[in-house]
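A.B. asks: Here is my input; please provide its structure:
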Amino acid sequence: MAYQALYRVWRPQRFDDMIGQEVITRTLKNAITTNQISHAYLFAGPRGTGKTSAAKIFAKAINCHHQKDGEPCNECDTCKAITAGTLNDVIEIDAASNNGVEEIRDIRDKVKYAPTVADYKVYIIDEVHMLSAGAFNALLKTLEEPPANVIFILATTEPHKIPATIISRVQRFDFKRIAASDSYDRMTYILKQKNVTYDDQAIKVIAKAAEGGMRDALSILDQALSFGDNEITLDNALLVTGSVTHELLATYVQQVLAGETKAGLATLQSVLEAGKDAERFTEDFISYARDLLLYQQAPQLVEEAEMGSVSEDFQALAKQTPAATMYAMINELNAIQQQMRFTTHPDVYLEILTIKLAEIGQAKGAAPVAATTAPVATATPTPAAESQVQALQHQVDQLKTTLERLEQAGGVKAAQPAARPKPRVTANQQEKEVNLAKIYPVLGSATRGKLNQLQEVWPDLLNSLSVTQRAVMKVSQPVAAADSGVIVAFDYSFLYQRATTDQELTDALENGLDRMIGSALPVVFVPKDQWPTIRKDYLATHKADLQQHAASHQATPAPDGQPTDAEAPAPDQPAANPVVTKAEDLFGKDIVDVQHD
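C.D. replies: Below is the predicted model of the structure:
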């Protein structure tokens, strides 16, 4: 006979053989023993957790005349026929390939015929969520009132896709993921039965890589057996699963926590050269960071998950690593993991991740325990820290200059009525509220023509966004535009806050502008209720710059020092105010209303 995969050979044939589903198996056995059998069941849960196996065992148990305590005997002709799949009264249907109305109508027509050999006719519909809406409707009446001696068992991995009208007509059983310790026990039992030598750590690696699926665990075990010539070693298990050893992962984490960028990059390079999968590496890193956090609060949970193999290095690292540092690292890991799904160069993202994590380690001051015993010395600033300090100092200087100009403008207008409220701009909230450092450069070169161009393509730009992004941008409109950027005002502050923190939205807008007008203009957001005040303050604080700009663009003098006739002002027309000219250039003459004092 040809070779069969382990998950087929060792498929459960009794309820007691099933792993990790004790509540479900006990309920089904009691129902069989007490003869309280329902006409329809729904088995829902992740892949490889025993849904189809439980359905077949249930079909054998209710048709076995020698069943004991709800368990089939597996010796009678009926049990053997169901196990071999040759009994006509137990019909297994794959809904993924038979999802039409005609297939369900065929079931509805045949279900009225009595079983030929068995006591019950059992229909096992696998992946039932793949049925079409019409097929579900065709199944409804039969499922609610099936003929006598007919039982439906529906199995699915996505119960949320099944109509509520179907779920209300069945008994639902939710299969849970199988614990790594249960998978480990099952695999060691199988290997002992096959007389195969194995490494305990290797089986633990396979159990954790299966992520709660017993079938996945046996498939990986089968692959490791083939790779190692009927011997399971730790190296073989790591190669098959693409996982990284705890020692290597611990070394990498210690290096980035200590801010050792070069050492971390070298360790990462050795991981990639060994053929490890980049996505698997990030998964292992996230699990490792989570375990560090959990060990600080509930060590017993980590010890159970790791099946008692918690090293001393891990314990020491958990004690000396601040929780805030791990939060920041997990956020970076999650962001990189999302970006890696759409790239063909994951190694580049891992290198960037290493540098970022090392910077987090430096910023949080997470140093090894030995460093705490050293004498306190003056810290030498790193190049990254110096650049951050210079950038912050530059922002402070800009804020001081803006504040002085605002105070001067306020002093001139002290006798006027109370001015409108200023935009809520502070040093700590500049990025969250109104970023004047990005708005003012756009205002300095904004033109009405550029704004008209943006307003024309704005509806098409919004239509190119996703549904969620379009909902955020629906109550926004461009209010100023230049070759250096575009300013977008929001009617509601909470949508403005959401847009400022959504980098994907900003990228989508800039990419859309690049396609429609040929240039990816930087997009700056602003609340609509603060926009008039920002516009007025800009014109007031930059009055001197506007006058100088206007002076540089005056008419070129003739040889005798007088302006040319074409450019000389009319005798009865006063010289143009540069502030008014700039306002008209920004917002249009039809909007600007000039009132003389």
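
A.B. asks: Only C-alpha atoms from now on, for both contacts and neighbour counts.
C.D. replies: Fine.

A.B. asks: got the end-to-end distance for stretch 106-115?
C.D. replies: 16 Å (CA to CA, to the nearest Å).

A.B. asks: Can you classify Ala318 as helix, strand or coil?
C.D. replies: Using DSSP: H, G, I helix; E, B strand; the rest coil, the structure places Ala318 in helix.

A.B. asks: element containing the residue nearest to it when sequence neighbours are not counted, please.
C.D. replies: Closest residue to Ala318 apart from its sequence neighbours, by CA to CA, 6 or more residues apart in numbering: Leu292 at 5.0 Å. If you go by DSSP states H and E, Leu292 is part of helix 278-297.

A.B. asks: any idea how far Leu140 is from Arg108?
C.D. replies: 10 Å.

A.B. asks: how many other residues sit next to Pro146?
C.D. replies: For Pro146, the count of nearby residues is 17 (other CA atoms under 10 Å).

A.B. asks: Just to check, it is in contact with His39?
C.D. replies: Yes - between Pro146 and His39 there is a contact under CA atoms under 8 Å: 7.3 Å.

A.B. asks: Next, the structure of the following sequence, for comparison with the previous one:
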Amino acid sequence: MGYQALYRVWRPQAFEDVIGQEHVTKTLQNALMQQKISHAYLFSGPRGTGKTSAAKILAKAVNCEHAPVSEPCNECAACRGITDGSISDCLEIDAASNNGVEEIRDIRDKVKYAPSSVKYKVYIIDEVHMLSTGAFNALLKTLEEPPAHVIFILATTEPHKIPLTIISRCQRFDFKRITPQDIVGRMERILRESGVEYEVQALSVIARAAEGGMRDALSLLDQAISFGSDRVTMEDALTVTGAVSQSFLTKIVKAIHEKNTAEALGQMKELLAMGKDPVRFVEDMILFYRDMLLFQAAPELEDSMERVYIDDDFKVLAEEIESERLYSWIDQWNQSIQDMKWSSHPRISLEVLLVKLCQSDVPTRTVASVDDATVKKLVERINHLEAEINSLRSQAPGEQGMAAPKDKPKKAAASNRSFKVPVGRVNEVLKSATKPALLKIKGSWAEMLGSLKRSQAALLNDAEPVAASEQAFVLKFKYEIHCQMAMNNQEFISGLKSTFVQITGNNYDIVGVPEDAWKKIREEYVTSQKADNEDDKSGQEPAEEDPLIVKARELFGDELVEIKE
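C.D. replies: Modelled structure (predicted):
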């Protein structure tokens, strides 16, 4: 073949070429020098991070003619034969296409034979998580106790799909994503040795688009070289990766900050006309805001920037835009990604977001710009309210001067005892009670409950007004504990009174009484009224109807009054 892809030409041939995996290569090199080679290894990690390359380097190192060595010489017959694949003792198997039980049984039958040309037989099983359950079971015993001349190296991108019985029989090494700085360094070395001119900013764009994979980065670099006629420029990198140039991002951010909706929509329209992906554009915007926040917090950490380059326009924007506004924007852009994934018209979602950002106003430091006149008015209002509160406290019934604080412990102590029924107050209400007044209270009862808080309305679920005058009404509770909780809560009583004032226009005095006590008080009141009427009627002609009966009808209604001779 006349041409090979960069990632094949520059595939690592020694541990020092495996970029960003020092924690793995150092351990393997020490094991090689100390001749502590395990019978089985598991290499796991993201794609393009060097798993299979490290496996082949390990196979060359254990079979190198100069062993023990920390690096294969790549010059002896064994190293060259493993590199070009001519030695059959080093076998690389793709588990994605050889995932059946028969293939694994074939390996199990052949491992007992000694290697023909090198010291160790090395089986590299790539994408091992693709093996079937039967294939894993067939591999178990051989993987645990292989012959002394056999080494298994399993590679996978999804270790969670591998049975724990397999993982426990291997030494596991987790490969991590390669940092953009390491990827850029590797690409610079390749381009220098290849004699290709480049822009450092273009390599940074490619490294970020690779998402931690060296193979992806070299594939994009290969494409950028072809696109730019043996020169890698910023525009070429943006084109092959689909990213958005910083100049466009700066213009859009500036338009949003200045609330220039037409400019923001115009720049976005131009980007989409260039074929940019809306979701990729949103990701670039989020990274732009992230780098701006990082620059505001720690300007010296320029190497930590993922998307931007510190130029004059960026510095000006970072000084003008408050961090609170950036936090709000990042949240909204993040939410837009979720909306666009489920939208059949992502462009419309993006346009709506830009209009919303240009028209919204996030409250930030402008709160501090209150004039002195406004502050003075607020202080006067606060002083006036405090004077009114103190006046109301001093006018509270049954309290004088400083006696109020002393009563609080008594109330707290009394709340632990049984409720004391206000018999006198109930009798006062009954003396002036009328049926129309009671019907007025009952007619507004449902509206009153609806205007209270849920916790307050819960206390009145089993309560009902049973007698009322124009100034007060008796509130009967089914349970004494509810009556005690309600009537001892001054805030609750005040809220109830104010609600009735709004609904009926009357400021009622509320007298609470448990159901059992109410029955007793009512019977006693009816008896006393009957006795008084009999005393008044002595020596007089009988009236058309007993006043006691008339009073009872007014209080309790015709449906509740039963007259017996």
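
A.B. asks: coming back round to it: after the helix holding Leu292 of structure 1, which helix or strand is next?
C.D. replies: In the C-terminal direction from helix 278-297 of structure 1 (assignment by DSSP H and E), the next one is helix 299-305.

A.B. asks: What are the buried residues along that following helix?
C.D. replies: Of the residues in helix 299-305 of structure 1, Val302, Ala305 count as buried by neighbour count, 16 or more other CA atoms under 10 Å.

A.B. asks: Going by contacts, tell me the helices and strands next to that helix.
C.D. replies: Under the contact criterion of 3 or more CA pairs under 8 Å, 6 or more residues apart in numbering; DSSP states H and E, helix 299-305 of structure 1 touches helix 180-193, helix 278-297.

A.B. asks: Relative to structure 2, what is the average displacement of that helix?
C.D. replies: Compared with structure 2 after the fit, helix 299-305 of structure 1 shows a mean deviation of 4.0 Å (mean CA distance after the TM-score superposition for structure 1).

A.B. asks: who's in contact with Leu505 of structure 1?
C.D. replies: Gln469, Ala499 (CA atoms under 8 Å, 6 or more residues apart in numbering).

A.B. asks: What lines up with it in structure 2?
C.D. replies: Aligning on TM-score structural alignment leaves Leu505 of structure 1 without a counterpart in structure 2.

A.B. asks: Would you double-check that Leu505 of structure 1 falls in a helix?
C.D. replies: Yes - checked against three-state DSSP, Leu505 of structure 1 lies within a helix.

A.B. asks: Apart from its chain neighbours, what residue comes closest to Val486 of structure 1?
C.D. replies: Val523 (5.1 Å).

A.B. asks: isn't the one you found right up against Gly512?
C.D. replies: No - counting by CA under 8 Å, Val523 of structure 1 stays clear of Gly512, with 11.2 Å between them.

A.B. asks: re earlier: so can I have TSV of the helices and strands packed on helix 299-305 of structure 1 showing distance to Phe494 of structure 1 and mean neighbour count?
C.D. replies: Putting those into TSV (distance: least, CA to CA, whole Å; neighbours: other CA atoms under 10 Å) gives the following:
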stretch	distance to Phe494 of structure 1	mean neighbour count
helix 180-193	44	17
helix 278-297	32	18
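
A.B. asks: any chance of the ones you listed in TSV, plus distance to Leu257 of structure 1?
C.D. replies: What follows is those, written out as TSV (distance: least, CA to CA, whole Å):
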stretch	distance to Leu257 of structure 1
helix 180-193	29
helix 278-297	11
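
A.B. asks: Between these, which one is closest to Thr78 of structure 1.
C.D. replies: Shortest distance between Thr78 of structure 1 and these, using CA to CA, is found for helix 180-193: 26.9 Å.

A.B. asks: what's in contact with the closest one?
C.D. replies: 10, 19-20, 197-198, 203-204, 207-208, 211-212, 214, 217-218, 221, 304-305, 307.

A.B. asks: which SS class is Gly275 of structure 2?
C.D. replies: Under three-state DSSP, Gly275 of structure 2 comes out as coil.

A.B. asks: Distance of it relative to Leu249 of structure 2?
C.D. replies: 16 Å.

A.B. asks: Compare neighbour counts for those two and give me the winner.
C.D. replies: Neighbour tally, Gly275 of structure 2 and Leu249, criterion other CA under 10 Å: the higher count belongs to Leu249, 21 against 10.

A.B. asks: is it true that that one touches Met285?
C.D. replies: Yes - assessed by CA under 8 Å, Leu249 of structure 2 is found in contact with Met285 at 6.8 Å.
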